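Peer 1: Predicted coordinates and the sequence they were generated for:
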Amino acid sequence: MAIIHRTAIVHEGAQLHETVEVGAYAVIHANVKIGAGTKVGEHCVIDGHTTIGENNVFYRFCSIGGIPQDKKYNYEQTYLEIGNNNTFREFVTVNTGTAQDMGVTRIGDDNWIMAYVHIAHDCQIGSHTIIANTVQLAGHIHIGDWAIIGGMSAAHQFIHIGAHSMTGGMSSIRQDIPPFVLGAGQPYKPAGINTEGLKRRGFSDNQIQVLREAYKIIYLRQLSLEDALVEIKKLQQVHTDTTEHLQLFIDFFETAHRGIGRK
């Protein structure tokens, strides 16, 4: 049997692995599934059609799986899916999806989500991200793997934030942020490549230098976006060790959802 504090409430129908721990005064509703090793802290509420993987930690007062904060929501059956090894600090809120999108909010693996973060309906969060204190994510936002968002930042609905990017604190994010890019501001402005983060993840000096060159082509050469992408594709042919990363960069620009501000 799961280790459930005597003051906690686990509704009939909830599926908890025998190694799950549930703290005092927590409430887990009927349509929730929780995998092995996950810990639910004191006063947490987990509801909705929510599936949670293994070895997650929910600190006290989290609200997970609540209905969307969307006036169009009409109590359709929508979902929240959370992977493995995530940490949710105090007062994090995560909502289920809406029928107007895919109907599911998703959070991948090994994410570090700090206190008072709000993840709205239909967000798609990758893996290994860091989302700092009081970051507010509106609906339908996509965040790539290894992205970092600084504290007290707010992101407009439908934007995409690329993998390996880093956004400074107190940023107002109104347009898409490409992969690998470092920036901040109100509104957000790009400032270069996330060099230190890429080094920590094992990118070679040459790969980082090539990504710097791609950044310069996009942001500093005063080329049209079409011409800039042609030049980046030429880089791919020369620097084969960076082909995959440059393709991620190219694909992002070619499919930008809310536009990408350039200097």
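Peer 2: Received it, and whenever you're ready, just let me know what you need.

Peer 1: hey, let's count contacts and neighbours off CA atoms from now on
Peer 2: Fine.

Peer 1: So the closest residue to residue 237 other than its chain neighbours: helix, strand or coil?
Peer 2: Nearest residue to residue 237, sequence neighbours excluded (CA to CA, 6 or more residues apart in numbering): residue 243, at 7.6 Å. With DSSP: H, G, I helix; E, B strand; the rest coil as the basis, residue 243 sits in helix.

Peer 1: same thing with the one 10 residues further on?
Peer 2: For residue 253, the secondary-structure state derived from three-state DSSP is helix.

Peer 1: Does it touch residue 178 like I think?
Peer 2: Yes: using CA atoms under 8 Å, residue 253 is in contact with residue 178, at 7.2 Å.

Peer 1: hang on, the earlier thing: isn't the residue nearest to residue 237 up against residue 232?
Peer 2: No: using CA under 8 Å, residue 243 is not in contact with residue 232, being 9.9 Å away.

Peer 1: sorry, back to before: for residue 253 and residue 178, work out which one has more neighbours and name it.
Peer 2: residue 178 (25 against 20; other CA atoms under 10 Å).

Peer 1: on that earlier part again, which one of residue 243 and residue 232 has more residues nearby?
Peer 2: A count of neighbours by other CA under 10 Å puts residue 232 above the other of residue 243 and residue 232, at 22 against 18.

Peer 1: part of a helix, is that one?
Peer 2: Yes: counting by three-state DSSP, residue 232 is located in a helix.

Peer 1: That one and residue 210, how far apart?
Peer 2: To residue 210, residue 232 is 9 Å away according to CA to CA, to the nearest Å.

Peer 1: which residues touch residue 150?
Peer 2: Residues in contact with residue 150 (CA atoms under 8 Å, 6 or more residues apart in numbering) are 131-133, 135, 166-171.

Peer 1: let's bring in a second one:
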Amino acid sequence: MSTIHPSAIIEMGAQLGEDCVIGPFCVVGAQVVLGDRVELKSHVVVTGRTTIGEDSVLFPFSVIGEIPQDLKFKGESSRLEIGARNRIREHVTMNAGTEGGGGLTKVGDDGLFMAGCHIAHDARIGNRVIVVNSAAVAGHCVLEDDVIIGGLSGIHQWVRIGRGAIIGAVTMVTNDVIPYGLVQAPRGELHGLNLVGLKRRGVARSDITALRAAFQMLAQGDGTFQDRVRRLGDDTESDYVRELVQFVLGETDRSFLVPGR
């Protein structure tokens, strides 16, 4: 049994899991699927082909699953998938995908999306991601697990941000960010590693030491950035450094933020 306020509008065809709570003046569209124990506090709009996982909570005036803000969008069918246990705060917007981006915007589990932030069409958001107030993640971006985006920051379309990276407040990021990177300054400079985050997650000291040595090589080694990364892959025994190497050598539409720039 779900609890639905009399002023809420649940369109015919919507699917609600067990023990959902739909607050005052919410609108749930006909193609929406809500998992068990999802709560819409009040004045929440969930529309389009949108799925929201169990135990997620959506706060007032969030708008989830609307059509993308893309002039190329011509009304084609596309989706938004949101995982379990997410906290989506006031005035957050998340858009469905586009045909050109695969037709899917996807958000993982256990995220915190603070007031006024935006997740654009065709983005791929990992698990345990935090997007702070009024930050904007543009279309086709990839945010891997455990990424933190600081308040009032902007992530340019097609940018990839590797696992465990942190973006400081009021930062514009126009290039890919290595896993565990620390980016700050108005135009997004790679200043180091997210050492605080690594320690909080209990990463072994040997792996942190290996990552710090790898960062120094990337900053000061000979050859191009790609050459330095390839040498790292040949010399390391750390899975964390190997992950960094694989990320950099993977497919991308952007260049990378490089240490010292």
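Peer 2: Arrived safely, thanks for sending. Quantities reported herein were computed from a predicted structural model and do not represent experimental measurements.

Peer 1: Serialize the contacts of residue 150 of structure 1 to a markdown table and add fields for distance to residue 1 of structure 1, secondary structure and neighbour count.
Peer 2: Shown next, in a markdown table, are those (distance: CA to CA, whole Å; DSSP: H, G, I helix; E, B strand; the rest coil; neighbours: other CA atoms under 10 Å):
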| residue | distance to residue 1 of structure 1 | secondary structure | neighbour count |
| --- | --- | --- | --- |
| 131 | 33 | strand | 25 |
| 132 | 34 | coil | 22 |
| 133 | 34 | coil | 21 |
| 135 | 36 | coil | 25 |
| 166 | 42 | strand | 28 |
| 167 | 43 | strand | 27 |
| 168 | 44 | coil | 19 |
| 169 | 43 | coil | 19 |
| 170 | 44 | coil | 19 |
| 171 | 45 | coil | 22 |
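
Peer 1: Is residue 206 of structure 1 located within a helix, as I assumed?
Peer 2: Yes: assessed with three-state DSSP, residue 206 of structure 1 lies in a helix.

Peer 1: Can you list the residue ranges for helices in structure 1?
Peer 2: For structure 1, helices defined by DSSP state H occupy the ranges 195-200, 205-219, 225-238, 243-254.

Peer 1: okay, now the spatially closest residue to residue 47 of structure 2 that is not a sequence neighbour: neighbour count?
Peer 2: Excluding the flanking residues, the one nearest residue 47 of structure 2 by CA to CA, 6+ apart is residue 29, at 4.5 Å. Using other CA under 10 Å, residue 29 of structure 2 has 20 other residues around it.

Peer 1: Equivalent analysis for the one 10 residues further on, please.
Peer 2: Neighbour count for residue 39 of structure 2, taken as other CA under 10 Å: 23.

Peer 1: returning to that earlier point: between the helices of structure 1, which one is nearest to residue 99 of structure 1?
Peer 2: helix 243-254 (25.6 Å; CA to CA).

Peer 1: Quick one: end-to-end distance for stretch 14-22 of structure 1.
Peer 2: 12 Å.

Peer 1: can you list contacts of it?
Peer 2: Identification of contacts with stretch 14-22 of structure 1 by CA under 8 Å, 6+ apart yields 1-5, 8, 28-42.

Peer 1: and what of stretch 161-168 of structure 1?
Peer 2: Stretch 161-168 of structure 1 has contacts (CA under 8 Å, 6+ apart) with 141-151, 153, 176-185, 193-194, 197-198, 252.

Peer 1: rerun that using 6 Å as the cut-off
Peer 2: 143-150, 176-184 (CA atoms under 6 Å, 6 or more residues apart in numbering).

Peer 1: and if you look at stretch 197-217 of structure 1?
Peer 2: With CA under 6 Å, 6+ apart as the criterion, stretch 197-217 of structure 1 contacts 228, 232, 242.

Peer 1: Off-centre distance for it?
Peer 2: Relative to the centre of its chain, stretch 197-217 of structure 1 is centred 22 Å away, using CA atoms, centre = their mean, to the nearest Å.

Peer 1: which residues in structure 2 does that stretch match up with?
Peer 2: Mapping stretch 197-217 of structure 1 onto structure 2 (TM-score structural alignment) gives residues 197-217.

Peer 1: Flag every buried residue along the matching stretch.
Peer 2: Neighbour-count burial for stretch 197-217 of structure 2, with 16 or more other CA atoms under 10 Å as criterion, is recorded at 197-198, 207-208, 210-212, 214-215, 217.

Peer 1: what do you get for stretch 184-192 of structure 1?
Peer 2: Across stretch 184-192 of structure 1, burial judged by 16+ other CA under 10 Å covers 184-185, 188-190.

Peer 1: repeat for stretch 16-30 of structure 1
Peer 2: Buried, per 16+ other CA under 10 Å, within stretch 16-30 of structure 1: 16-17, 19-30.
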